[in-house]
Every structure is written in C-alpha cells, then in structure tokens.
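*Asks:* Dropping a prediction and its sequence here:
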Amino acid sequence: MRPTVPNYVSKDSATVGSALHEAEQSLESAGVEGARLEATLLLGHVLGYSRAQLLATLLDPLTEDQASRFFELTTRRANREPLQYLRGRAPFLDFELEVHPGVFIPRPETEQVVEHTLKVWDPTAGWAIDVGTGSGAIAIGLARRNPRGRVLAVDQSPIALATAAGNAVRLGVHDRITFVQADFLRALSLSSSNIGIIVSNPPYVANNDEVDPEVRYHEPRKAWASGPTGMEAYERIIPESAALLGSRRYLVLELGYGQEKAVRGLIRESGSWAKPHVLADLSNIPRVLSVCRERHP
C-alpha cells in the first residue's frame, strides 16, 4: 500500500503540532512501528530541537523550508529508509554514532555484548579484537569504558572503517583503537600473547530469512546476511579464534535467534574450550555467548 502523503507542506498555517500529527498518520499507514516517536525524532532533527522543546512549541509555525524538509524525510521514512540514516546518527550505550548508507546500524542488543565483554576482558592481558566493527560500536564502547585497554577493530568494508574511525575521533578514543581492513581474522599477523579477548557481532541472518525492509533494502547485505544457513560467519570466527587465543582468553559472540545450539556445536568441534556461558536479552532470547579458551594448541 502506498503511504499517505502528508499535506502540511502546502498549509500556510502549518505548526509543529499539526505537522507531527500528519507525519504520524503517514508513518502509521506505511507500517512503521512507533510512528509518533519517529515523527518527533525527525522533526526534532529538522529543527534542532529536543523532544521536550518540541512539546513546548506545538503551536509554533513552521517555515516553508522546515515543512518541506520534514515532508521529504517523512516520505523517505514511509518508504522504509532507516530512521538512523535519515538522522545520520544512532544511539548506543551512553553515546551516539554517526551512521549512513553502507554502514550497519548498531542495535540495542549489542550493548549487552559490550557490557559482558567488559566483565571478562583483562586489558593487561592483551588487546580486544572487534571482528566486524561496522560503525565502531563495540570497539568504541570498550575503549570508552576501559581507558587502560587497546582495541583492534576489523572490518572488510572501507566505508565502515572510515565511519568507525571518524566516530572514534569524535568520541575521543581514536588513540586507543587501531582500525584494520581484513576479512575476519586469518589474514591478520597476530601473536596470541598480544590478544586479550575476541568479540564479534557477526552477520547471522540466512540469505532467505525474512527481515524488515529497512534491513533488506537499505543496510549493507554483507553486514547482516551470512549465507544460506546463517552460520557461515560463526564457522569462520570460532576456529580462527581458537587458533589465536591463548589459555584463559575469552571469545564473546552475539547470537542470532535459535542459533545457540549450533554455535555450541561449533565450539565443541574446535576443541579445548571451557563450558560456554550464555546470556538472554530482555525478550529472554539467548543473545550473548562467551567461552574461555582452556589451552592454546
């Protein structure tokens, strides 16, 4: 169904409140969840206002340029472009990351990966390696929360690496993160004595799985689609980590829905790991798996 087109752009008396109301209706008709909040965030982006400021100015008129810009963004969002791309930023932990097309948008679930990694990573034991850094969410989260630590952020996408490096500079942690273009871990020249932990939110969606249109048509496919089974990234990361990690060093992985059993099987096959520990997310879905290396081959 074609989304309803807001008509506030043609109104001489368009106000903050009327524009928000019509944008909300447009987004709802397009199937966008949380339409009221998203309309508020988009208009706040156009005006440079916080949500509180918008609520205090509902009767204020919009200029023609403001209404036109808001109309453009609302129409694009109704066509299912990600909100984060339209605003140019995404919240993560206690900071915001710049994101744009070509860069995977960080999800709230990945915050749990960072929080758990901080509990099991001893920065004096070596670097944290973030495999598939994307916007730099995990790497920057680790560097901000643990000033003693050094992080190696790996991604095969030059667009993602440039964005992540820019985020690290803006957030003041660029001196503790090294960015490297590589496909997973095998091509890196690393010594196990320098590695404290390996962490990853890998692509874990199967090619034919159903995903939201925001993901399928706008986010970089290699960042979310792993292959025919959805397990292909784990099949590389786990054995490559086993070859690199020394004794009592951890591997921390974000899990896709229903993948815990298969990931545990891959860990058993690669040998010499302790029993994995799995944490569920707020929906009680197994989301974070951590496992300690018992000995280095």
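*Replies:* Right, received. Where do you want to start? Numbering: from 1, shown residues only.
*Asks:* Going by C-alpha atoms from here, please, whenever you check contacts or count neighbours.
*Replies:* Noted.
*Asks:* Enumerate every residue touching P106.
*Replies:* 90, 92, 135, 137 (Cα atoms under 8 Å, 6 or more residues apart in numbering).
*Asks:* Now distance to L161 too, for those residues, in JSON lines please.
*Replies:* Output for the contacts of P106, formatted as JSON lines (distance: Cα to Cα, whole Å):
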{"residue": "A90", "distance to L161": "16"}
{"residue": "F92", "distance to L161": "17"}
{"residue": "S135", "distance to L161": "7"}
{"residue": "A137", "distance to L161": "11"}
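*Asks:* List buried residues within the residues you listed.
*Replies:* Neighbour counting with 16 or more other Cα atoms under 10 Å marks 90, 92, 135, 137 as buried within these.
*Asks:* ok, and T117, which helix or strand is that part of?
*Replies:* Element membership for T117, per DSSP states H and E: helix 109-120.
*Asks:* about what we covered before: mark which of the buried ones among the contacts of P106 are part of helices, please.
*Replies:* A137 (DSSP state H).
*Asks:* Run through who's touching the helix holding T117.
*Replies:* By Cα under 8 Å, 6+ apart, helix 109-120 touches 92-93, 138, 141-142, 145-146, 199, 201, 250, 252-254, 281, 287-288.
*Asks:* next up, a second structure to put side by side with the first:
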Amino acid sequence: MGETWTILKVIQWTTGYFARKGIEQPRANAEVLLAHVLGLQRIELYLRHDQPLTTSELARYREAVRRRAAREPTQYITKKQEFWSLEFEVGPSVLIPRPETELLVENALKILGTGPARIMDLGTGSGAISVALAHECPTLQIIATDTSVRALEIARRNADRHNVSSRIFFVAMDLFAALAPLPLFDLIVTNPPYIGDAEFSELAAEVSGYEPHTALKGGGIEGLTVIRKILQEMPLYLKAGGALLMEIGHRQAALLQKEIEENPQIEFHEFISDYSGILRVLKLRKVNR
C-alpha cells in the first residue's frame, strides 16, 4: 500500500479493491474492518480521517482485507455481529445471526407475555435467540441445545456477556435426543438447518465456504429432513396449548402446508412473512388437551 497511508486514503483504496473483487457494499466493509483493527467506532474514522496508520496497524489491516477478499465474512474477521440490538460473539462454528431471525424473538415475546415460562431453543448456535429472549424477559427459563460443543462455548460466552447465563441451561444434544418425552415446555423456538441440497450450490461464497454446513443443510433436496423430524417429535415435549416457532426456508411453507393440516396434534398454525415478504416463520400451537 505504501508508507504514509491515512485512514481516509486506506478506506478509499480498499473500497476500490473490494469493488473490483465483487464484494457487496465495498466501502462499508472497508470501514468496518478498519474500525475493528484500530479499535474505533466507524464514525470515529471520519473524525480522524487524516490520521496515518502505523506499520503494525497496516499489517493487521492488510491481513483483514486479504481474508475478506477471499470471501470470509466480515463478521468472522471482527468476531462480532449485532442481533436484537445486542452484540454477539460469532465464529466459524456458528451461523451469523440474520435480521430475519429476529422475527422468532419478536413473535416469541408476543406469545409469552410477561409471565414465567419454560422455553426450549433447538440448535442455539451463537445463543442469539435465547440471549435476546432472556434479556427481554427475566422470568423465562431456557434450555438451549446444539450438537456442536464449540457453538455452545460461544453461546455461553454470549450469555455471560449479557448477564443472562443464570437463566439459560446449555445442553449438547441433537434436537430432543437426551430428553425424556415429557410435555415440559410452553414454547419451542428454533432456527434449524433448512437449506436444501439443490439450493446449497446457489449460496453466496461467504455462506457456503465459511459458515458451518451442519447448521445450514437441512437434509434432502428440499432441505426438510430436520424440519419434519422436529414437527414429528415436538408434541411430546410441548405442554397442551404450547407453541412452536420455527424459521423455514424460501418455498418451504407450501411444501409443509398439507402435512401440518393433517397433523392431529396441531390445532392452529400460520406462516409469518419476513421483511422481504417471504414466508419465513412457522407458528403453530399444540392441541390444548
């Protein structure tokens, strides 16, 4: 890059470089990475635009730029992502929390109100859903599960960061595998793997190349294997009248509609659209008896 690079000059150069590499939002990526390397907020970059970078800062920034140009997600480089206005640690062992997943938190809070309740978070990953719910509602007791021990380590740190670890019990298991079939939960919430084999090849390189495949691929061409297993087993663990909220993939609502209607254990269901108009969340209620 040269020897006398100011903050502004570095941002301008990197923006052009990322644009040539086909990186979306190249300036935003350049600013986020530089702010991370310098330990600043993005707004501070403009207040110090003529500040030169040291040799050490340039070296660390070059490495961050190299990783991003190789399509590694910015969030894995900075090790953080905002979700529900809270900052979460993320890494290659967990999915990066998406804005549409906030729909699960929003609708869970509508269902739960302010009273005490017992919740299960299947496939917690970074713990974003559990931590957000516990942060909003201090009367909740949450069991959060994941097959990945490394994911659970990150989830525990996120719970500690937001002072909710005393109300979330983290368990390493595959779906309901380690639980006795008892109707203990008022709500089951889950963002399961749901990418189909046919769709996986179409994902952005940042997703397919770096995010954990076990948390992405739902099984089968349509990605419905895990979802169907949850729908089959969840009545054993929900209280009468209890609810399930599950994030699903594009076009999966139509594929699931008939089998949900024919399930005698379900007395109500609806599909909730995300901000793009995609039917993104399945909400259902177990028969109240």
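*Replies:* Thanks, I have it. Computed from a predicted structure; not experimentally measured.
*Asks:* Could you give the residue range in structure 2 aligned to the helix holding T117 of structure 1?
*Replies:* Mapping helix 109-120 of structure 1 onto structure 2 (TM-score structural alignment) gives residues 100-111.
*Asks:* just stretch 19-28 of structure 1 next, same as before
*Replies:* On structure 2, the counterpart of stretch 19-28 of structure 1 by TM-score structural alignment is residues 10-19.
*Asks:* Ok, stretch 63-81 of structure 1 next?
*Replies:* Counting by TM-score structural alignment, stretch 63-81 of structure 1 corresponds to 54-72 in structure 2.
*Asks:* can you pull out the helices in the stretch 151-297 of structure 1?
*Replies:* 158-170, 213-218, 221-224, 232-244, 260-270 (DSSP state H, counting those that start in this stretch).
*Asks:* and the second one, how far from structure 2 on average?
*Replies:* If you overlay the two and look at helix 213-218 of structure 1, the average distance to its match in structure 2 is 1.0 Å (mean Cα distance after the TM-score superposition for structure 1).
*Asks:* That helix maps to which residues in structure 2?
*Replies:* Residue span in structure 2 matched to helix 213-218 of structure 1, by TM-score structural alignment: 205-210.
*Asks:* next one: the match of stretch 19-28 of structure 1 to chain centre, how far?
*Replies:* On the basis of Cα atoms, centre = their mean, to the nearest Å, stretch 10-19 of structure 2 sits 28 Å off its chain's mean C-alpha point.
*Asks:* what does it rub up against?
*Replies:* 24, 26-27, 29-31, 34, 65, 69.
*Asks:* Quick check: the farthest pair among those residues?
*Replies:* By the measure Cα to Cα, E24 and L34 form the most distant pair in the contacts of stretch 10-19 of structure 2, at 16.5 Å.
*Asks:* and which of the buried ones among the contacts of P106 of structure 1 is nearest to L83 of structure 1?
*Replies:* The closest of the buried ones among the contacts of P106 of structure 1, once distances to L83 of structure 1 are taken by Cα to Cα, is A90, at 8.7 Å.
*Asks:* State the distance from the counterpart of the closest one in structure 2 to E87 of structure 2.
*Replies:* Superposed on structure 2 with TM-score structural alignment, A90 of structure 1 falls opposite Q81. Distance, Q81 of structure 2 to E87 of structure 2, using Cα to Cα, to the nearest Å: 6 Å.
*Asks:* repeat for G125 of structure 2
*Replies:* From G125 of structure 2 to E87 of structure 2 the distance is 15 Å (Cα to Cα).
*Asks:* likewise A144 of structure 2?
*Replies:* Going from A144 of structure 2 to E87 of structure 2 by Cα to Cα gives 19 Å.
*Asks:* Which residues are in contact with the aligned residue in structure 1 for A144 of structure 2?
*Replies:* A144 of structure 2 maps onto A153 in structure 1, with residues paired by TM-score structural alignment. Shown in contact with A153 of structure 1 (Cα under 8 Å, 6+ apart): 129-133, 136, 139, 177-180.
*Asks:* gap between A153 of structure 1 and G136 of structure 1?
*Replies:* 7 Å.
*Asks:* related to what we said a few turns ago, could you check the match of helix 109-120 of structure 1 and say which residues are buried?
*Replies:* For stretch 100-111 of structure 2, a neighbour-count test (16+ other Cα under 10 Å) marks 100-105, 108 as buried.
*Asks:* Might one say that the match of A90 of structure 1 is in contact with F88?
*Replies:* Yes. With contact defined as Cα atoms under 8 Å, Q81 of structure 2 reaches F88; the gap is 5.3 Å.
*Asks:* more neighbours, G125 and E87 of structure 2?
*Replies:* Higher neighbour count among G125 of structure 2 and E87: G125, with 30 against 14, using other Cα atoms under 10 Å.
*Asks:* how about the nearest residue to the aligned residue in structure 1 for S273 of structure 2, chain neighbours excluded?
*Replies:* Aligning on TM-score structural alignment places S273 of structure 2 opposite A280 in structure 1. What sits nearest to A280 of structure 1 in space, not counting adjacent residues and going by Cα to Cα, 6 or more residues apart in numbering, is P286, at 4.1 Å.
*Asks:* For that neighbour, give me its contacts.
*Replies:* P286 of structure 1 sits in contact with 255, 257-258, 260, 278-280, where contact means Cα under 8 Å, 6+ apart.
*Asks:* cool, P192 of structure 2 as well?
*Replies:* Shown in contact with P192 of structure 2 (Cα under 8 Å, 6+ apart): 122-123, 215-216, 218, 226-227, 246-248.
*Asks:* Quick check: the gap between the counterpart of it in structure 1 and A162 of structure 1.
*Replies:* When structure 1 is aligned by TM-score structural alignment, the residue opposite P192 of structure 2 is P202. Computed as Cα to Cα, the P202 of structure 1 to A162 of structure 1 distance reads 19 Å.
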